[in-house]
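Asker: Structure for the following, please:
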Amino acid sequence: MLKIVVLVSGGGTNLQAIMDAVEAKTITNTEIIGVISNNKNAYALERAKKHGIPAMCISPKDYESREAFNDAFLDELQQLNPDLIVLAGFLVVIPEKVIRQYEHRMINIHPSLIPAFCGKGYYGLKVHEAALKRGVKVVGATVHFVDEGTDTGPIILQKAVEVKNNDTPETLQRRVMEEAEWKILPKAIDLIANGKIELIDGKAVVCGE
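Answerer: Prediction:
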């Protein structure tokens, strides 16, 4: 059984997609053992509690220094002892000590087709604003392993979404979530839970489908 902890900052729509998929058994062999947010007002925490999942807030604002926060964050993760950490709209930079501790055991969902519109400063609506400004015809989402870079880890899954002529950043964001994010994040977790992702020469390869 793959034990996962989900990290969130806001509404938790990707968290909801994961919880729904676990309950529907489209994610198999998986248990959500905790949800952590940096925002005590995040609706994601309420979503978790409604499903009986332990949920807590660990915010940099509550610590004297970033180092103190990093230590507390790592300590909490170690107590939970997850097999996999899932970043589902988590807007805090992951400390390097956490990345090292959970190497190849931490994944992130990003609302673009990496390497387009990713890296420092590209998050939330900013990604979709940039895509529309550039005039691209196809956008999408990417699930990747987390490494020390920003959106640079091995890519696990991607799904494309067509851009429409009348799209706004908000409508595009919603469609990318519905058509891509909420589908490939649960799928990636299921693949990992069932041993179907291998890292070969620094690339994530889907095996045995």
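Asker: When you work out contacts or count neighbours from here on, use the C-alpha atoms and nothing else.
Answerer: Noted.
Asker: so after the longest helix belonging to the chain, what's the next helix or strand?
Answerer: For the chain, the helix with the greatest residue count under DSSP state H is helix 66-80. Once the chain leaves helix 66-80, the next helix or strand it forms, by DSSP states H and E, is strand 84-87.
Asker: Let me know how buried S59 is, in neighbour terms.
Answerer: 18 (other Cα atoms under 10 Å).
Asker: Could you do E23 as well?
Answerer: E23 - counted by other Cα under 10 Å - has 14 other residues nearby.
Asker: Quick check: which element contains it?
Answerer: Counting by DSSP H and E, E23 is found in helix 13-24.
Asker: Name the next helix or strand downstream of that helix, please.
Answerer: Assigned by DSSP H and E, the successor of helix 13-24 is strand 30-37.
Asker: V138 reaches E162, doesn't it?
Answerer: Yes: with contact defined as Cα atoms under 8 Å, V138 reaches E162; the gap is 4.6 Å.
Asker: Return the set of buried residues in stretch 34-51.
Answerer: Of the residues in stretch 34-51, G34, V35, I36, S37, N38, N39, A42, Y43, A44, L45, R47, A48 count as buried by neighbour count, 16 or more other Cα atoms under 10 Å.
Asker: Sequence B follows; please return its structure for comparison with A:
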Amino acid sequence: MASTGPRRIVVLISGSGSNLQALIDAQNTPALPNVQIVLVLSNRKAAYGLQRAAQAQLPIPTAYLAMQPYLKAHPGETRDDYDAAVAEIVREARPDLVVLAGWMHVLGNGFLDRMGEVPVINLHPALPGAFDGTHAIERAFEAYQKGEIERAGIMVHRVIREVDRGEPLIVKEVPIEKGEPLEAFEERLHKVEWQAIVEGTAKALGV
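Answerer: Model (predicted):
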């Protein structure tokens, strides 16, 4: 059934939320028309992104659920049960799209099975097929120093069961400049991420 209301997004974060901020700034602009972030969920209580959500022009509801405290409070439950609990919080917000924007936890079947037809996308700081999983930026930088790669980059991709192997929606190369420190490369890469997360979200929603 076609809906004329805004497309509803849930964003999952773990840290500062700079990619979340890019989405907040883009919602209801030509970059992301007729879009509303309806929930920001963090797996870290101190994530600054929660404050960004609360301080948005129209404050965004937030939620927090971390795996270790959850497992401690639910003896006998597993990582999959935690993922299912995250999925239930997300589903209650009735999203049209779920965006993992710096979410530092690999979501398994407990999450994906419950999302059903709701698409899930992820921002990953590496090119398709390169440096899946954690610490991708540092690993790419190190590989460049060793002469193993000539370029690095980022992608926004669909989330499937295989980590960082879903269909890429947006791919952007970010050159590593000779002699630059890791921090400088990281800073340039993050600026590209802010643009890509908005473009990937728009593409996934078809707006």
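Asker: And the helix holding E23 of the first structure, what does it pack against?
Answerer: The criterion is 3 or more Cα pairs under 8 Å, 6 or more residues apart in numbering; DSSP states H and E, and the helices and strands that helix 13-24 of the first structure contacts are strand 30-37, helix 43-50, helix 182-193.
Asker: With distance to N70 of the first structure added, can I get those in a markdown table?
Answerer: Putting those into a markdown table (distance: least, Cα to Cα, whole Å) gives the following:
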| stretch | distance to N70 of the first structure |
| --- | --- |
| strand 30-37 | 14 |
| helix 43-50 | 20 |
| helix 182-193 | 25 |
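Asker: among these, which is nearest A130 of the first structure?
Answerer: Comparison of those against A130 of the first structure by Cα to Cα identifies helix 182-193 as nearest, at 21.5 Å.
Asker: now what about the closest one, what contacts it?
Answerer: 1-2, 13-14, 17-18, 21, 26-30, 109, 142-143, 156-159, 197, 206 (Cα atoms under 8 Å, 6 or more residues apart in numbering).
Asker: ok, now with 7 Å
Answerer: 2, 14, 17-18, 21, 27-30, 109, 143, 156-157, 197 (Cα atoms under 7 Å, 6 or more residues apart in numbering).
Asker: Highest neighbour count among the residues you listed?
Answerer: V143 (30 neighbours).
Asker: In space, what's closest to the counterpart of that one in the second structure - neighbours in sequence excluded?
Answerer: Under the alignment (TM-score structural alignment), V143 of the first structure maps onto V156 of the second structure. Counting by Cα to Cα, 6 or more residues apart in numbering, V156 of the second structure lies nearest to L123, which is 4.5 Å off, once chain neighbours are set aside.
Asker: Give the equivalent position in the first structure for that neighbour.
Answerer: Under TM-score structural alignment, L123 of the second structure pairs with I109 in the first structure.
Asker: give me every residue that touches that match.
Answerer: L87, A88, T142, V143, H144, L185.
Asker: From H135 of the second structure, how far out is the equivalent of the last one over in the second structure?
Answerer: The criterion is TM-score structural alignment: under it, L185 of the first structure has I197 as its aligned partner in the second structure. The spacing between I197 of the second structure and H135 of the second structure, counted by Cα to Cα, to the nearest Å, is 19 Å.
Asker: tell me which residues of the longest helix of the first structure are tucked away?
Answerer: F69, N70, A72, F73, L74, L77.
Asker: so can I have a markdown table of the residues you listed showing distance to A116 of the first structure?
Answerer: Shown next, in a markdown table, are the buried residues of helix 66-80 of the first structure (distance: Cα to Cα, whole Å):
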| residue | distance to A116 of the first structure |
| --- | --- |
| F69 | 31 |
| N70 | 29 |
| A72 | 34 |
| F73 | 30 |
| L74 | 31 |
| L77 | 31 |
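Asker: Taking the residues you listed, tell me the two that lie furthest apart.
Answerer: F69 and L77 (12.3 Å).
Asker: picking up where we left off before, look at the match of V143 of the first structure and give its secondary structure.
Answerer: Under the three-state scheme (DSSP: H, G, I helix; E, B strand; the rest coil), the conformation of V156 of the second structure reads as strand.
Asker: Quick one: residues contacting it.
Answerer: I121, N122, L123, H124, P168, L169, I170, V171, A196, I197, G200.
Asker: before we move on, the earlier item: have a look at I197 and H135 of the second structure and say which one is more surrounded.
Answerer: I197 (28 against 11).
Asker: that older thread, tell me which of the helices and strands packed on helix 13-24 of the first structure approaches R175 of the first structure most closely.
Answerer: helix 182-193 (10.1 Å).
Asker: mean distance, the closest one to its aligned residues in the second structure?
Answerer: Once the two models are superposed, helix 182-193 of the first structure sits on average 1.5 Å from its counterpart in the second structure (mean Cα distance after the TM-score superposition for the first structure).
Asker: relative to strand 30-37, how tilted is that helix?
Answerer: 120 degrees (axes from the mean of the first three to the mean of the last three Cα atoms, to 10 degrees).
Asker: got the angle for helix 182-193 of the first structure vs helix 13-24?
Answerer: Using the same axes, to 10 degrees: helix 182-193 of the first structure against helix 13-24 is 60 degrees.
Asker: Tell me which residues are up against stretch 51-68 of the first structure.
Answerer: Contacts of stretch 51-68 of the first structure (Cα under 7 Å, 6+ apart): 33-40, 45, 48-49, 69, 73.
Asker: Stretch 157-174 of the second structure too?
Answerer: So stretch 157-174 of the second structure is contacted by 108-109, 120-123, 127, 129, 132-133, 151-156, 189, 196, 200 (Cα under 7 Å, 6+ apart).
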